[in-house]
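Colleague: Following is a predicted model, sequence given first.
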Amino acid sequence: MLKRLNSVRYAFIRSHFYGMFLTVLILMSVLLGLYVLREPSWLSQGAIFFFVGLFIVVSGLVSIYVGFQSSGGIKENLDGMTTMIRALAQGSYTAKIYLNTDDEFEHIAEELNELAGKLQSQVKSLQRMADEKSEFAKTAHKAATIEERQRLARDLHDAVSQQLFALTMMAQATERLFDQDPERAKAQLGEITTMSLQAQTEMRALLLHLRPVHLSGESLHEGIRTLIHELKEKCQIEFSVELDDTIDLSDGAEEHLFRIVQEALSNILRHAEASDVHISLKGMSDQVFLHIRDNGKGFHVNQDKKTSYGLKTMQERTDEIGGTFALRSKPGEGTYIDIRIPIQEAVVDE
């Protein structure tokens, strides 16, 4: 009820009543002044109150009628503009409003129509950009797939393929030496065993890269546990894992961290010759800490970091999600990787 009394129509009626009230005050002041100063015979106290009362009644009725009539057009124009704004809010940008009032309302209606046209153009632009982005994403995915295949092909050629060729040559030579020099043949068999184990480790590292980049609906800690479980079944490395299940990161950040863990484990399998690997993922305050260490042979960071594709990839992925990447290693002392990722607070729409 109070909301209805605050409408435009009742505001017009109230404004007429305010005018009537001021008119009554002025009229009473004039009549009382005449009565006091001149005291005409026709002007008595009863006549004054009768005239003023009659004026109030007639003016009140006229104010109500005129208020309703004069506010009808304004209310109709406002209702039309309200309907137009509601349509725009609901995404109907083709809606239009036309007023033939030749006043401010017509100007506002023209501005609303122009706004609707601009919103419609922006929606078309956004949809076109979304289509272009989708096509770009497909192209980028194809390019990334080709690049990854080329890298795997190079790795297979440079490492596994050459090792298998060497194994074949040594096996043929050992077969010829078996009857002539058994001791030498036995030593070569040991070398063949070592090389085959190295080739097997190299192949496992390459297969690790063939895992899906995406977590496929799993959380980060679930994906890491699954990855470690698979590696435990295939290699003789002891894994110790500490994962915080309560960490809440964006999907993009989780994908990057998962890929970083993959890359780190691949490097460990291929180069570290480690027997123990520790992975820790913890959330503290407004940051996530990822720590990976191994007890492998280590390397000179300043020399090997510049030429390591895997380390460069981990650094780039960390930078993409606003984190910091720290690497420590020395020959004979293993390798330590520390990554810090800031946790972005969710934006709540009001």
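Modeller: Looks like it came in fine. Residues are numbered from 1 along each chain as shown.
Colleague: drop to CA atoms for contacts and neighbour counts, all remaining ones
Modeller: OK.
Colleague: who's in contact with the helix or strand that contains Ile228?
Modeller: Ile228 belongs to helix 220-232 when assigned by DSSP states H and E. With contact meaning C-alpha atoms under 8 Å, 6 or more residues apart in numbering, helix 220-232 is reached by Leu215, Glu238, Phe239, Leu243, Asp244, Asp245, Glu254, Glu255, Leu257, Phe258, Val261.
Colleague: now the residues you listed: which count as buried?
Modeller: The neighbour count (16 or more other C-alpha atoms under 10 Å) marks Leu215, Leu243, Glu254, Glu255, Leu257, Phe258, Val261 as buried among the contacts of helix 220-232.
Colleague: Helices - which of the residues you listed land there?
Modeller: If you go by DSSP state H, the buried ones among the contacts of helix 220-232 have Glu254, Glu255, Leu257, Phe258, Val261 in helices.
Colleague: Same list, these, but as CSV with distance to Thr101 please.
Modeller: Listed next are these as CSV, based on distance: C-alpha to C-alpha, whole Å:
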residue, distance to Thr101
Glu254, 59
Glu255, 60
Leu257, 63
Phe258, 65
Val261, 69
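Colleague: of those residues, closest to Met20?
Modeller: Glu254 (72.0 Å; C-alpha to C-alpha).
Colleague: Then Leu281 would be within a helix, right?
Modeller: No - counting by DSSP: H, G, I helix; E, B strand; the rest coil, Leu281 is not part of a helix but strand.
Colleague: is it true that it touches Phe289?
Modeller: Yes - counting by C-alpha atoms under 8 Å, Leu281 touches Phe289, with 5.7 Å between them.
Colleague: Have a look at these two and say which one is more surrounded.
Modeller: Using other C-alpha atoms under 10 Å, the more surrounded residue of Leu281 and Phe289 is Leu281, with 21 against 17.
Colleague: Buried residues, the helix holding Ile228. List them.
Modeller: Using 16+ other C-alpha under 10 Å as the test for burial, helix 220-232 gives Leu220, His221, Gly223, Ile224, Leu227, Ile228, Leu231.
Colleague: this is the comparison structure:
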Amino acid sequence: MSYNQLKWFILLIPTITVGAWEYIRHEYLLPYISMDLGNWLTPVIVLFVTFTLLTRFFSKLEQMQEELRIERAKKAVLEEREKIAEELHDGLAQSLFLLSIKVRQLDKIEVSEENEELFGRLRENIHDIHDYVRLGINNLKTPIEDPDVSWKDRLQQLIHEFETDSGMEIERVIEVEESLLKTKEQSELLACLHESFVNIQKHAEASVVNIQIKISPDKKYLMIKDNGRGFTEADLNKSGSFGLKMMVQRCQRINWNMDFKRENGETIVTLSRR
């Protein structure tokens, strides 16, 4: 039933009810009930019909209005996100791109070995910052997540995208009870997993990736293993290690821990509930 049909039903039903009652009363019930009793019964019948029929229509109308309000709110948020993304692209992203070009021009200048290492780290940092800005822009342009799509489906989609981009097949064991994760936890864990994939693809030089995810009343953890060259505690403190620092901060925001270790030539990153 459409919105306009609901409005017409709400407007016409009380009128039709009164008309039908008056017709029946005068044509068939006049010998049995008095005028005063009939007059008293009229509002009672209208009230009964209103509660039995119109309350359902009102509930449906309120539901449609709420859905419309949510849709408008999503549209407004998406428009604002796109506006911010455009400002980032036209401002910060372009400036970083130009800065990277300027830094490349320094390659033509003869400098000491110490300064050459400094320029190398500067180029790498600018490149990483540029990648994260582009990632932020893409995330801002991405439509708001559909509540009908489960977290596990979004997880599988993220894994599939990594496999497509990297050409590697991920070994996975996923056992998830989504109701045990808050919405914030779901969002931050997906972001951490995405960041792990970026690090593996860009820096680890891995050929095998394994993921284990367990969300149950007894255990809540997400573990990523790869056979790449790994990273150390000192890497977290490097000025260019934005991705690792972001993962630590995301875990802290949802009261999770991030631990990592090297074992049998593998890097193992574990996110677990405190």
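Modeller: Okay, I see it. Being a predicted model, the structure only gives us computed values, none of them experimental.
Colleague: re earlier: average offset of the helix holding Ile228 of the first structure relative to the second structure?
Modeller: Mean deviation of helix 220-232 of the first structure relative to the second structure after superposition (mean C-alpha distance after the TM-score superposition for the first structure): 2.5 Å.
Colleague: what do you get for stretch 124-132 of the first structure?
Modeller: With mean C-alpha distance after the TM-score superposition for the first structure, stretch 124-132 of the first structure averages 3.4 Å from its match.
Colleague: so Met223 of the second structure, which of the three states?
Modeller: Per three-state DSSP, Met223 of the second structure ends up strand.
Colleague: What residue in the first structure is paired with Thr50 of the second structure?
Modeller: Matched across to the first structure, Thr50 of the second structure falls on Gly117, judged by TM-score structural alignment.
Colleague: For that match, which residues are in contact?
Modeller: Contacts of Gly117 of the first structure (C-alpha under 8 Å, 6+ apart): Tyr93, Thr94.
Colleague: does it belong to a helix or a strand, and which?
Modeller: helix 104-155.
Colleague: buried stuff in whichever helix or strand comes after that helix?
Modeller: Counting by DSSP H and E, the next helix or strand C-terminal to helix 104-155 of the first structure is helix 162-180. Residues of helix 162-180 of the first structure classed as buried under the neighbour-count rule (16+ other C-alpha under 10 Å) are Gln163, Leu164, Leu167, Met170, Ala171, Thr174, Leu177.
Colleague: now, among these, which is nearest to Ala205 of the first structure?
Modeller: Once C-alpha to C-alpha is applied, the member of those that ends up nearest Ala205 of the first structure is Gln163, at 14.7 Å.
Colleague: Tell me the residue in the second structure aligned with that closest one.
Modeller: Match for Gln163 of the first structure (TM-score structural alignment): Leu96.
Colleague: Tell me how many other residues crowd the spatially closest residue to that match that is not a sequence neighbour.
Modeller: In space, and not counting its chain neighbours, Leu96 of the second structure is closest to His130: 6.2 Å by C-alpha to C-alpha, 6 or more residues apart in numbering. By other C-alpha under 10 Å, the residues close to His130 of the second structure number 19.
Colleague: Just the buried positions in stretch 43-54 of the second structure, please.
Modeller: For stretch 43-54 of the second structure, using 16+ other C-alpha under 10 Å, the buried residues are Val46, Thr50, Leu54.
Colleague: And the first one, how far from Gln63 of the second structure?
Modeller: Just to be clear, that refers to Val46 of the second structure. Val46 of the second structure is 24 Å from Gln63 of the second structure, where distance means C-alpha to C-alpha, to the nearest Å.
Colleague: before we move on, what about the last one?
Modeller: Between Leu54 of the second structure and Gln63 of the second structure the distance, using C-alpha to C-alpha, works out to 14 Å.
Colleague: same deal with the second one?
Modeller: Going from Thr50 of the second structure to Gln63 of the second structure by C-alpha to C-alpha gives 18 Å.
Colleague: just Asn4 of the second structure next, same as before
Modeller: From Asn4 of the second structure over to Gln63 of the second structure (counting by C-alpha to C-alpha), the distance is 14 Å.
Colleague: swap in Glu233 of the second structure?
Modeller: Glu233 of the second structure is 53 Å from Gln63 of the second structure, by C-alpha to C-alpha.
Colleague: Looking at those two, which is more packed in?
Modeller: Between Glu233 of the second structure and Gln63, counted using other C-alpha under 10 Å, the more crowded position is Gln63 (12 against 9).
Colleague: What residues of the strand or helix carrying the residue nearest to Leu96 of the second structure count as buried?
Modeller: Secondary structure assignment for His130 of the second structure, by DSSP H and E: helix 113-141. Neighbour counts over helix 113-141 of the second structure (16+ other C-alpha under 10 Å) mark 119, 122-123, 125-130, 132-134, 137, 140-141 as buried.
Colleague: between the residues you listed, which is closest to Trp8 of the second structure?
Modeller: Lys141 (40.1 Å).
Colleague: Now that closest one. Nearest residue, chain neighbours left out?
Modeller: Glu82 (5.5 Å).
Colleague: Share the number of residues neighbouring Val160 of the first structure, please.
Modeller: 21.
Colleague: what sits against the residue nearest to it when sequence neighbours are not counted?
Modeller: Excluding the flanking residues, the one nearest Val160 of the first structure by C-alpha to C-alpha, 6+ apart is Ala199, at 5.5 Å. By C-alpha under 8 Å, 6+ apart, the residues touching Ala199 of the first structure are Ala159, Val160, Gln163, Leu164.
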